[in-house]
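In: Here's my sequence, what's the structure:
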Amino acid sequence: MRARGPRTSVSTDVARRLRRDMTPEERLLWSRLRSAGLGVSFRRQEVIGPYVVDFVCYPAQLIVELDGSQHAGSESDQVRDAKLIADGFTVLRF
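Out: Just a heads-up that it's a prediction; the model follows:
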């Protein structure tokens, strides 16, 4: 398994808040991912380096991001995706 990178109290606190305050869409997808019997496990609102990703499956090196309109064409998302891809992840954005 790949190292997740250093966790900071700020990113851990943000991840905890995001897990507590998930959007309805995130809740729906999480209910499907955790009970789908996919043969792999996902984590939600996981800290990877300086980022908090919506859902990650470490064995498959897959990150799933659910983006609202605030993310449309965001340059910071492109930089973030490039870094995560360079770290060996596949990033799916919906």
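In: Every contact and neighbour count from this point should use C-alpha atoms.
Out: Noted.
In: where's the most centrally placed residue in the chain, which helix or strand?
Out: The C-alpha lying nearest the average C-alpha coordinate of the chain belongs to Val53 (CA atoms, centre = their mean; 2.2 Å). If you go by DSSP states H and E, Val53 is part of strand 51-57.
In: please give me the structure for this one as well, since I'd like to look at both together:
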Amino acid sequence: MPSHLHNIPALKENRRKLRSNLTPAEAALWKILQRSQLDGRKFRRQHSVGPYILDFYCPSEMLAIELDGAHHFTDAGTENDQERTSFLENLNIKVLRFENKEVFEQTEGVLEEIRRNFKKQM
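Out: All right, here's what the predicted structure looks like:
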């Protein structure tokens, strides 16, 4: 994948703001994903690919994790998510989506789904 699509400078300030203002669900999942705690996989938070800033991205697995709040369940939100997913899948990035409440109510299920999408065993 072309490296010029990752963390383009024009989005740097926006990425920084998002990292400083994680949603409660993002903060909870980040505590589990940071420092390669999940099966040794390194995740980045608020990593951009092209024009999109991903909630979490695992470069070695080419795996994006998006946490969806209420605005994602509107017609416009659904359409934007479909465009984002298509863009990323065209770059061979797998996208997993979870509702914010799943992070709190079904944490182990969320982690198991993430693990199921790891291509490589470490």
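In: residues in contact with the strand holding Val53 of the first structure?
Out: Contacting residues not belonging to strand 51-57 of the first structure are listed as 11, 14-15, 26, 40-47, 62-66, 80 [CA atoms under 8 Å, 6 or more residues apart in numbering].
In: what are the ranges of the strands in the first structure?
Out: For the first structure, the strands defined by DSSP state E occupy 43-48, 51-57, 62-65, 90-93.
In: Between the ones you listed, which one is closest to Gly73 of the first structure.
Out: Comparing the strands of the first structure by their distance to Gly73 of the first structure (CA to CA), the top pick is strand 90-93, with 11.3 Å.
In: whereabouts in the second structure does the closest one align?
Out: Per TM-score structural alignment, the counterpart of strand 90-93 of the first structure in the second structure is residues 94-97.
In: The matching stretch vs the first structure, average offset?
Out: The superposed stretch 94-97 of the second structure is, by mean CA distance after the TM-score superposition for the first structure, a mean 0.3 Å from where its aligned residues fall in the first structure.
In: And that stretch, what's buried?
Out: Lys94, Val95, Leu96 (16 or more other CA atoms under 10 Å).
In: Kindly report the same for stretch 23-42 of the first structure.
Out: Residues Glu26, Trp30, Leu33, Phe42 are the ones in stretch 23-42 of the first structure that count as buried (16+ other CA under 10 Å).
In: Much appreciated, bye for now.
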